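sequence and predicted structure below; questions after.
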Amino acid sequence: MDKGLGSVTWWGFSPAIDLIDYYEKANCNTIRSDGEKVGHINILLIGSGDIRHVLKSIASLNRRKGCSVHFYILENNMELYARALLLLSLALENPNTCGLQEKVELLIEIYGNSLVRSQTAAYIQQASNSFIEMVTDFDCLEERLPVFDLNSLKYKERDMLEGIFKLWRKPETDIFDIKHCWDLRVRQHLGTRYDTAKGAFDWDYSMKLCDRGAEIIGSRLYQRWRKEGVAFLLRDGNYDSPNKTLASGMIFQVDGERLGRRGYWGDIVVSPYISFGLECAEERFFKRANREYASDAEAITQYNITSLLHELQTGEPYIEPEAAASESTMSTVVEEETEDVEDLKPAEDISSDQQAKYLPCENVKISFLPLNSLPDMTTKSKYQKLFDVVYFSNSMVHHLVPPISDIFADKSMLILETAKFITELSRDQYVDFTNKIDGMAKQVGCETMIDCNPLKDSFAFYKFQRQKTTM
């Protein structure tokens, strides 16, 4: 396990992108956003770690007449599936049961904080009760959240999911002391530099993240997150409950014996700000005063998530209220939504006339594949020539070998995450990584679609064209 990055990718190391938009722009097939030609897209996400690409892609789907998409998600850790189910179901909650502002705050808090408010912890417990029912009864899942498909998972993986949700629903806080776990990880990572941790954090921010285009994060936010794992403080309150969705188990060899240990085994050096906090269509967030940004990644994340959830909920692009557009506050408060998280009703308390607890998503399907099942997929006929878009994270790209091309559809698109924001690598190392994955892509029959600058770009894009065989 890398001391800084850990072994579980709780959040992505690249900004969220609209996969469907890139696919259309690449003209890989006949799908167009003008409504004249429509179709279905199959997207395989390998090791993406979180829901960022799925959320951004489905939020814009209403703009595309007749277009439908099927996401296939493949990870190496079952806790990532549980988190995806929780966060995506939260994003799809009906506004009658969860208002937009509360939804945004809950999602961001669960996504990127080691410690959450008691109200958020209560929401996780309530949602876990519902998911225990759904992962043990697929008829219940089909009735409540038909957008999700767990049929491909093995029985032991379904049992693991149930066990994870049972852990999350426990009210006890001492079963996962994330403050202690976080401090142990920081001590292990810094070693003798622990006594000067503040200087070490500042060095990583100034000399690594800023050098890679992440200066907008802000030193204050980055220092706070590195110290205690709390990335977002969107509302006044006590952030003192452990975020149990960040708990996972690892097996260690101790004196020849295999011992399991629950802890926090994720990133402690890059931060959850990368996914939604670096890029934004609103230029005002990037204005400077005295050579300093007037805003930071926390405000950008809140705006971006609000925009995505608003469009997902209404089908219309988000227009910020005038009061929230004030340059002095940089706030994204949604005035129409005033109810507090404390007033959220548990799923079982919702009356029958409110049983539409989730937004309809007839044109989206999200399937979870067995862990580490990519090699097996190349031998199964149902996956042959299936995927129009294939995405590899930088931690899973070693699986990009020639047999994988069997699952690529003709004229499909391959997206590879670069190592731009992997701060544990030097500049020369992450440039070499980009050159290496470029060679791997070409070995499986892909050609460059968009030129990739390893110092600036978070992704490398390729187009696959199956060679016609001659008799």
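Ah, there it is.

okay, CA-based contacts and neighbour counts for the rest of this
OK.

and Leu209, helix, strand or coil?
helix (DSSP: H, G, I helix; E, B strand; the rest coil).

and stretch 143-151, what's buried?
144-150 (16 or more other C-alpha atoms under 10 Å).

out of those, which are inside strands?
148-149 (DSSP state E).

neighbours around Leu386, how many?
Residues lying near Leu386 (other C-alpha atoms under 10 Å) number 18.

name the nearest residue to it, ignoring sequence neighbours.
Ala409 (5.2 Å; C-alpha to C-alpha, 6 or more residues apart in numbering).

what about that neighbour, helix or strand, and which?
Following DSSP states H and E, one finds Ala409 within strand 408-417.

sorry, back to before: the residue nearest to Leu386 and Gln384: what is the separation?
Per C-alpha to C-alpha, to the nearest Å, Ala409 is found 8 Å from Gln384.

more neighbours: which of the two?
Ala409 (20 against 16).

the more buried one contacts Phe387, doesn't it?
Yes - between Ala409 and Phe387 there is a contact at 5.2 Å, judged by C-alpha atoms under 8 Å.

below is structure B, check it against A:
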Amino acid sequence: MWWGYSPALDLRLEWEQYKHKNYKNLKELNILLVGAADGRHILKTLAQTYRHEKTQRINFYVYEASLDLVARQVMLLTIALEPPEKLGLQEKTRLFLELYGNSLVRPTTANFIARKSAQFVHMVTDLDFQVGRMPLLRLDQLKYRERDHLENVFKFWQEARTKFPISLYWDKRLRKHLVTRYDSRIGVFDWDYHMRLRPFGAEAITSREYKNWRNSGVAFTWLETESTEPNLTLATGAFQVGDRLCHHGYLGDIVTGPFIAYSLDCEDKDMVRLVNGVQSQRTSDVAERNLIRMMHELVYQQPFVPPRLTDETSQGLVIKEATDTENWKAEPAYDLPESGDCDRKTEIDRKRKAISVKEKYSAIPTQSAQVTFLPISALTEFPKKDKFKDFFHVITLAQNMTQFLTEDLTRMACDGGLLVVESKLFLLELRKENLIESAKNLNCTAEACHCIPAREYDPLKDPVAMFTVRKIQDHE
């Protein structure tokens, strides 16, 4: 639910490979993402804009069946577009990965969630402020009740740190899922990894990290960090009852994991090199390298050159004498008490006031792109509007959204448009025969909607299937 099951794609690059001859000088590229869940395609497409010769405006339209996923994408996109003077490259990357795939986060990350949630409340209630703070996003297409729901989600993130014992929820989910196999769960996790995940193209995911995530919900770790606070962005269905904020617990994935989007491959091949059949780098390191590259390209619009070990760093830990320490003074975080004996209620009020101040700066500029979040009724209402007839050049469908692959959907695609459908390859509950049967059903459905394969699709190897939309008149 919280992440996709296919690697991040540069959708403009995919369009360039399969585009119809009538769209060579296209000025705007319209992309519809149905159930992508985590904004990974948006990030990679924006990051690699400079790699394309022609300047082309890209309009992303995002449809999610759950507003919790909209809230998560607002958070992740905001982090990715934080100016470098506000958030350093490595800290931004690790913060992103923590919120993306960890059930527990660092206390500093929990503070960041609370602080940013206050800004998001301002954004959904004041669209003028939202345009100034995050000009990439458009929330005005959401209905009022949907924006009210988003406001409740952000308020929950801001205030409910002690009301979401995710470790307890995770353990309950495990017990319900495994039943009598719970006591031997590590063996179950090992079987799933070696017999299902790794043989189907996930060699870059290490056994230890996968089993650790299955057992605790913590996917990405670093030696110098300690995760102790719940990741409130993984709470499902936050809602308000009177003056209380409630939720439905954790209802996300506990089988596959958040590794697929950023950890299966890397442009730096030394990061995914196998030594004696074992991955030479951790999955966390591969994901971090991929995301650092994206974050760097987003800011500077130029290639990322990975750091090389110097003679000094290759010698291991080097201790140096600190200089100019007399004039250095630590700045207290906004949520630290001003004094040890302050009144508790006064302190809470001070914290809320501190994090409710509107941020005055704007995100990294992305003038050539726009991300519009669509209302939940969009896929039933938009096909009836003339504006959206033959409108989208690229449409992506998540593996759990294939029920929307109908003639209504392809009616919104242009002739020769690209349809990208996420496969069920990394759903570990499915066996080979299930994957083959699922691929047959997908091909039949696509053919009924006037879509032809853009390339050969192997359900046992390919995480996505690609089709080209052909309008009825082409067949007549």
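Okay, I see it. Everything numeric in this text was worked out from a predicted model, so none of it was measured.

returning to what we had before: distance to Tyr194 of structure 1 for the buried residues of stretch 143-151 of structure 1 - can I get that in JSON lines?
Formatted as JSON lines, the buried residues of stretch 143-151 of structure 1 follow (distance: C-alpha to C-alpha, whole Å):
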{"residue": "Arg144", "distance to Tyr194 of structure 1": "48"}
{"residue": "Leu145", "distance to Tyr194 of structure 1": "46"}
{"residue": "Pro146", "distance to Tyr194 of structure 1": "48"}
{"residue": "Val147", "distance to Tyr194 of structure 1": "46"}
{"residue": "Phe148", "distance to Tyr194 of structure 1": "44"}
{"residue": "Asp149", "distance to Tyr194 of structure 1": "45"}
{"residue": "Leu150", "distance to Tyr194 of structure 1": "43"}
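
how about the strands of the stretch 201-350 of structure 1, start to end?
241-242, 248-254, 257-263, 288-289, 292-293 (DSSP state E, counting those that start in this stretch).

most tightly packed of those strands?
Mean neighbour count, computed with mean count of other C-alpha atoms under 10 Å, is highest for strand 241-242 among the strands of the stretch 201-350 of structure 1, reaching a mean of 23.

what range in structure 2 matches that one?
Under TM-score structural alignment, strand 241-242 of structure 1 corresponds to residues 229-230 of structure 2.

what's the mean distance for the matching stretch versus structure 1?
Following the fit onto structure 1, the mean deviation recorded for stretch 229-230 of structure 2 is 0.3 Å by mean C-alpha distance after the TM-score superposition for structure 1.

so what touches that stretch?
Stretch 229-230 of structure 2 has contacts (C-alpha atoms under 8 Å, 6 or more residues apart in numbering) with 103-107, 110, 161, 164-167.

which one of these is nearest Gly201 of structure 2?
For the contacts of stretch 229-230 of structure 2, the minimum distance to Gly201 of structure 2 (C-alpha to C-alpha) is 25.1 Å, reached by Ser103.

what's that closest one aligned with over in structure 1?
Under the alignment (TM-score structural alignment), Ser103 of structure 2 maps onto Ser114.

list the contacts of its match.
178-179, 228-230, 242-243, 246.

got it, and Asn113 of structure 1?
229-232, 243.

which of those are also in contact in structure 2?
Of the contacts of Asn113 of structure 1, the ones still in contact in structure 2 (both residues aligned by TM-score structural alignment, their matches' C-alpha atoms under 8 Å) are 229-232, 243.

can I get the residues you listed in a markdown table with neighbour count and distance to Arg427 of structure 1?
As requested, the kept ones among the contacts of Asn113 of structure 1 are arranged in a markdown table below (neighbours: other C-alpha atoms under 10 Å; distance: C-alpha to C-alpha, whole Å):
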| residue | neighbour count | distance to Arg427 of structure 1 |
| --- | --- | --- |
| Gly229 | 23 | 26 |
| Val230 | 21 | 28 |
| Ala231 | 24 | 26 |
| Phe232 | 26 | 29 |
| Asn243 | 26 | 34 |
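
let's see which of the residues you listed end up in helices.
Residues of those located in helices (DSSP state H): none.

want to try a markdown table for those, with distance to Lys154 of structure 1 as columns?
Listed next are the kept ones among the contacts of Asn113 of structure 1 as a markdown table, based on distance: C-alpha to C-alpha, whole Å:
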| residue | distance to Lys154 of structure 1 |
| --- | --- |
| Gly229 | 33 |
| Val230 | 35 |
| Ala231 | 35 |
| Phe232 | 36 |
| Asn243 | 27 |
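
and the helices in structure 1, which stretches?
19-25, 52-59, 78-91, 100-112, 118-136, 138-144, 155-168, 178-190, 197-204, 219-228, 273-277, 297-314, 374-377, 427-443.

out of these, which is closest to Phe13 of structure 1?
Of the helices of structure 1, nearest to Phe13 of structure 1 by C-alpha to C-alpha is helix 273-277, at 6.1 Å.

would you check the span in structure 2 matched by the closest one?
With TM-score structural alignment as the criterion, helix 273-277 of structure 1 aligns to 259-263.

contacts for the matching stretch?
Taking C-alpha under 8 Å, 6+ apart as the rule, stretch 259-263 of structure 2 contacts 3-8, 40, 101, 202, 204-205, 219, 283-284, 286-287, 290-291.

dump the helices of structure 1 to TSV, plus distance to Phe71 of structure 1.
Listed next are the helices of structure 1 as TSV, based on distance: least, C-alpha to C-alpha, whole Å:
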stretch	distance to Phe71 of structure 1
helix 19-25	11
helix 52-59	8
helix 78-91	12
helix 100-112	20
helix 118-136	19
helix 138-144	17
helix 155-168	19
helix 178-190	32
helix 197-204	35
helix 219-228	31
helix 273-277	19
helix 297-314	16
helix 374-377	15
helix 427-443	21
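
quick one: closest of these to Asn363 of structure 1.
Per C-alpha to C-alpha, nearest to Asn363 of structure 1 of these: helix 52-59, 9.1 Å.

quick one: the closest one to chain centroid distance?
9 Å (C-alpha atoms, centre = their mean, to the nearest Å).
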